[in-house]
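Colleague: What follows is a predicted structure for the sequence shown.
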Amino acid sequence: MRVLLVLIMALCCCPAFADDGWRPTLTSHQWVPERLLAIDKDDQRLFVLQHESPIKAVMELPCTTGQAQGDKMVRGDLRTPEGTYFLGRRIQRPLGWDLYGNIAYSLNYPNPVDRIKGKTGSGIWLHGRGKALTPRDTRGCIALKASDLESLGSDLYPGMPVVVAEDVSWKPDSGTEGKLAAELVQEVRNWARDWESRSGKFFVHFDPVAFTLSGSGDFAAYKSHKESIFRSTPWLHVMVDNVRAIAGPDYWVTCFDQFYRSPSLAQTVGKRLYWMRTAKGGWVVVGREYTRPQQDLAPQYFKVMDKRIRPVIRKWAAAWQDADMESYLSFYGTDAVQGDYRGAEAIREYKNALWEEKAPVKVTVDDVKIFPDSKGLRVDFVQEYEDASGYADRGHKTLVLAPVGDGWKIEREEWRRL
């Protein structure tokens, strides 16, 4: 039912469905992609737009689009689709020079929202043309002079946004789009947070029927698979960065890099989520696509973990030095192993007996280094210890910590003398 409400709102309220086609005005909010293409079907022009505060055109070229006017709906209607699309890889095979020049890129038509709407067809390209350009002369593709497309060179890349509209314009301020983009960026962060929590709240971000119709996979199977992972995985981390947001006719697309880490997997992927409004004004994910990431987020993830773990180690050392048993034990998991002692209660008994006889007076840590571990993180450092009897030592300490809730617990502790 919710997908019907989503689509009814989109069809009734969005200018994308006006008789004269989609006519967006792009604005200069901070989440606009750094560079994108804009196709103006009315003027038969292609613009290379760059976000330099404000957004501006850095190149303008003539182009030709579909022979029939209007938004593409079905295979063979000779129309060029209207919406927000993304370049695929360069097509590496011989092309007919007159029609295609020597360069072609696929577009991701039909995108997930197109599939929800039942649009059909495929093979929409951005390509060159060896013969002279004639306005509205393709079967639905976007064609440029072969020399013009070649001149774009490295400006084109897989995943580059392409806004295709009947008429497109842009302005220097952020407008209402800036507020909407901020909402969507926050939605992405909430989606990642709820995924990391391994709770049912994660699934509230989706419209199950629309997700299935979009070609993103059967939602029931997707949910069952995720729930199985949530039950069997003690923890997982999800980091998102390089988030961009761009509007379509009646939807938004957020593009970002995602780092996922669990005990058995660590990887960075690029991802696009397609969002639509609900009848109550909220946002739901109706489709998704995987892409190549802009950067590997693993180094950034471990920098964040480093900042989180160092205060934990300092507080653990302070609790030990103060002989504060309850605070000290709060850093250990129930089944923690410390040398020959297994379990938090065994550690308590050992430390109680030791501290009654020789209380600690100095515990310092230095040269802290953090590494991945299947349990979570391994922390290596140099430890100096001294007790009330005058005994002192210096050694290499290893702590293995596992994520528990919003914090960390020591699962294993090892020491060797230096």
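Modeller: Cool, got the structure.
Colleague: C-alpha from now on. contacts and neighbour counts both.
Modeller: Will do.
Colleague: Report all helices and strands that the helix or strand where residue 183 lies contacts.
Modeller: Using DSSP states H and E, the element containing residue 183 is helix 175-197. Counting contacts by 3 or more CA pairs under 8 Å, 6 or more residues apart in numbering; DSSP states H and E, helix 175-197 is packed against strand 237-247, strand 252-262.
Colleague: contact partners of the first one?
Modeller: When you say that, I think you mean strand 237-247. Residues from elsewhere that reach strand 237-247, judged by CA atoms under 8 Å, 6 or more residues apart in numbering: 31-33, 84, 181, 184-185, 189, 192-193, 195-196, 252-262, 294, 297, 301.
Colleague: Could I have the buried ones of these as PyMOL selection syntax?
Modeller: Of these, the buried ones go into a single PyMOL selection, burial set by 16 or more other CA atoms under 10 Å:
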select buried, resi 31+32+33+84+181+184+185+189+192+193+195+196+252+253+254+255+256+257+258+259+260+261+262+297+301
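Colleague: what's the burial count for the residue nearest to residue 262 when sequence neighbours are not counted?
Modeller: Once flanking residues are discounted, residue 262 sits nearest to residue 236: 4.4 Å by CA to CA, 6 or more residues apart in numbering. By the other CA atoms under 10 Å criterion, the neighbourhood of residue 236 contains 20 residues.
Colleague: what about residue 236, distance to residue 376?
Modeller: When CA to CA, to the nearest Å is the yardstick, residue 236 and residue 376 sit 9 Å from each other.
Colleague: Dump the helices and strands packed on helix 175-197 to TSV, plus distance to residue 63.
Modeller: Shown next, in TSV, are these (distance: least, CA to CA, whole Å):
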stretch	distance to residue 63
strand 237-247	23
strand 252-262	25
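Colleague: Which one of these lies nearest to residue 111?
Modeller: Proximity of these to residue 111 was assessed by CA to CA; the nearest stretch is strand 252-262, lying at 10.6 Å.
Colleague: outside of that closest one, which residues touch it?
Modeller: Strand 252-262 is contacted by residues 84, 184-185, 188, 233, 235-247, 266-276, 293-298, 301, 374 when judged by CA under 8 Å, 6+ apart.
Colleague: And the buried ones among these, selectable in PyMOL?
Modeller: Only the buried members of the contacts of strand 252-262 end up in this PyMOL selection, burial being decided by 16+ other CA under 10 Å:
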select buried, resi 84+184+185+188+235+236+237+238+239+240+241+243+244+245+246+247+268+269+270+271+272+273+274+275+276+293+297+298+301
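Colleague: so what does whatever helix or strand residue 379 lives in touch, helix or strand wise?
Modeller: Per DSSP H and E, residue 379 falls inside strand 376-387. Contact here means 3+ CA pairs under 8 Å, 6+ apart; on that basis strand 376-387 packs against strand 360-373, strand 392-404.
Colleague: try this one side by side with the last:
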Amino acid sequence: MAHHFKLASALLIGVYVAPSANSMNWSRSVPPPPVTAATMAQASVEAAPERMLIDTLNAVRSNRLDDALRLVDALIEKNPNYKLAHLIKGDLLLARTRPLTTLGNAGDAHAEKLNDLRAEAQVRLKHYLAPPPSEAIPASLVKLSPQQAYAVVVDATSSRLYMFRNDNGVPRYLLDFYVTIGKQGAGKNREGDQRTPVGVYFVTGKLPRADLDKTYGAQADLYGVGAWPLSYPNEWDKRQGRDGHGIWLHGSPSDTYSRPPLASNGCVVLTNPDMAALGRYLSAGTPVVITPRIEWLAMDEWRSRAAKAQAQLDHWRSDWEKLDTEHYLAHYSDDFRANGTDINTWRKQKSQINASKQWAKVKLENVSLFAYPAETPMLLTSFDQDYQSNNLNNRTRKRLYWKQEGPGWKIVYEGSQG
């Protein structure tokens, strides 16, 4: 006997919405379609859990509810603590006896927890329905230095993390994962504001689970398989008066497969399998850009922007090397401040130093360039600087923060990294 029901999902254009008539049915007497549920379930068991989830939702949307139940059972068998999968299975079982109106239709369900699970289903399905353009590059990754084998970009709005490999300075897509960010979203300003910072950061090291257990005891389970600390607050954060600490990439508690999109205290959180997979590519110095929303560029546009950013840095280096003090200082904004030095003091110091030079050579190596996520367009340039002159030889790691002012770019912060 067939059972009929109607689903009008409150999720992204209807997670459960069926084509045309918007009605679906269970049928235990009608043979399955040529691609059977058993075949699909077997194939999906070997796939990533997110792929299995999407297969389940697509089976529901295609009016193949027996298939959907088998698929979600396979997903739960693989990940027993996947709460969203259990919710979908509950819906499928309830659908045999009564109409459903939304994802998570149990009358006594906790509203906040349901909303969290709906939000997770929404962002995961949205990524499947509208993936980034093929071969596109995030605008924030302008150039990667030879020392940066990989780079990470986090899209806070879509709860997605993308990993790229360095192909002779060109970022090439490698992996992507669903992530959780701060309970209050992105844009950290203060300690305890439960927001994830926005900016360009670098992995500072690794905290294996064994080390976390020694330090935090039972609370270490919050971080799952381990943690990779980030360099928040960076120089620009401090310049803006932002504070806080302990912003990490880390895994999930052992009793939870995945957390809702907005659930951390500010860290970027992955499932344990995803964090373990990502962690294989992370090392001290790996760039991690956290942006409200990724701007994706076609290769030609990316190359054009990268060339302009590199030219800006080259002009600064050339003017400095030529001891052309007027043009060199013209690269600095009136808003420049660094380590307690304002633009007037900086101009005076640099004018005196250049006046004492007979010649200078400035070489920049291991250059990386990032479009810094900010309300006003910014650039971050990072490089090893080899400075030689008639009375000083110096080699240091340096970062320059540039802000767009009118048609050009001006330096608003300069600092050495030791």
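Modeller: Great, that's in hand. Everything numeric here is computed off the predicted structure, so don't read it as measured data.
Colleague: quick one: the strands in the stretch 151-300 of structure 2?
Modeller: If DSSP state E, counting those that start in this stretch is used as the criterion, the strands of the stretch 151-300 of structure 2 fall at 160-167, 170-178, 181-182, 199-202, 207-208, 226-229, 248-250, 262-264, 268-269, 287-291, 296-297.
Colleague: Which residue in structure 1 aligns with residue 353 of structure 2?
Modeller: By TM-score structural alignment, residue 353 of structure 2 lines up with residue 229 in structure 1.
Colleague: Superpose on structure 2 and give me the mean offset of the one helix or strand its match maps to.
Modeller: Following DSSP H and E, one finds residue 229 of structure 1 within helix 219-232. Between helix 219-232 of structure 1 and its aligned partner residues in structure 2, the average distance after superposition works out to 3.5 Å, using mean CA distance after the TM-score superposition for structure 1.
Colleague: contacting residues around that helix?
Modeller: By CA under 8 Å, 6+ apart, the surrounding residues in contact with helix 219-232 of structure 1 are 198-199, 203, 208-209, 211-212.
Colleague: Quick one: end-to-end length of stretch 332-349 of structure 2, please.
Modeller: The straight-line separation of the ends of stretch 332-349 of structure 2 (CA to CA) is 13 Å.
Colleague: picking up where we left off before, turn the strands of the stretch 151-300 of structure 2 into JSON lines, columns for distance to residue 139 of structure 2.
Modeller: Rendered in JSON lines, the data for the strands of the stretch 151-300 of structure 2 read as follows (distance: least, CA to CA, whole Å):
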{"stretch": "strand 160-167", "distance to residue 139 of structure 2": "13"}
{"stretch": "strand 170-178", "distance to residue 139 of structure 2": "10"}
{"stretch": "strand 181-182", "distance to residue 139 of structure 2": "21"}
{"stretch": "strand 199-202", "distance to residue 139 of structure 2": "13"}
{"stretch": "strand 207-208", "distance to residue 139 of structure 2": "30"}
{"stretch": "strand 226-229", "distance to residue 139 of structure 2": "24"}
{"stretch": "strand 248-250", "distance to residue 139 of structure 2": "22"}
{"stretch": "strand 262-264", "distance to residue 139 of structure 2": "25"}
{"stretch": "strand 268-269", "distance to residue 139 of structure 2": "21"}
{"stretch": "strand 287-291", "distance to residue 139 of structure 2": "11"}
{"stretch": "strand 296-297", "distance to residue 139 of structure 2": "6"}
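Colleague: Tell me which of the ones you listed sits most buried.
Modeller: Compared across the strands of the stretch 151-300 of structure 2, strand 268-269 shows the largest average neighbour count, a mean of 30 (mean count of other CA atoms under 10 Å).
Colleague: Where does that strand end up in structure 1?
Modeller: With TM-score structural alignment as the criterion, strand 268-269 of structure 2 aligns to 142-143.
Colleague: Share the number of residues neighbouring the match of residue 353 of structure 2, please.
Modeller: Taking other CA under 10 Å as the criterion, the count of residues near residue 229 of structure 1 is 15.
Colleague: equivalent range in structure 2 for stretch 377-395 of structure 1?
Modeller: Stretch 377-395 of structure 1 falls opposite no residue of structure 2 when the two are matched by TM-score structural alignment.
Colleague: State the distance from residue 104 of structure 1 to residue 125 of structure 1.
Modeller: Distance, residue 104 of structure 1 to residue 125 of structure 1, by CA to CA: 6 Å.
Colleague: oh, I was asking about residue 254 of structure 1
Modeller: As defined by CA to CA, residue 254 of structure 1 lies at a distance of 22 Å from residue 125 of structure 1.
Colleague: Give the helix, strand or coil label for residue 334 of structure 2.
Modeller: Recorded secondary structure, residue 334 of structure 2: coil (DSSP: H, G, I helix; E, B strand; the rest coil).
Colleague: Residue 257 of structure 1 maps to what in structure 2?
Modeller: Using TM-score structural alignment, the equivalent of residue 257 of structure 1 in structure 2 is residue 384.
Colleague: For the closest residue to its match other than its chain neighbours, list the residues it contacts.
Modeller: Using CA to CA, 6+ apart and skipping the chain neighbours, the partner closest in space to residue 384 of structure 2 is residue 397 (4.4 Å). The contact partners of residue 397 of structure 2, taken as CA under 8 Å, 6+ apart, are 382-385, 416-418.
Colleague: OK, contacts around residue 138 of structure 1?
Modeller: Listed by CA under 8 Å, 6+ apart, the contact partners of residue 138 of structure 1 are 64-67, 78.
Colleague: Scan the contacts of helix 219-232 of structure 1 and report the most crowded one.
Modeller: Neighbour counts for those, by other CA under 10 Å, peak at residue 211, which reaches 26 neighbours.
Colleague: That residue matches what in structure 2?
Modeller: Mapped onto structure 2 by TM-score structural alignment, residue 211 of structure 1 lines up with residue 337.
Colleague: Once you drop chain neighbours, what's closest to its match?
Modeller: Closest residue to residue 337 of structure 2 apart from its sequence neighbours, by CA to CA, 6+ apart: residue 413 at 5.8 Å.
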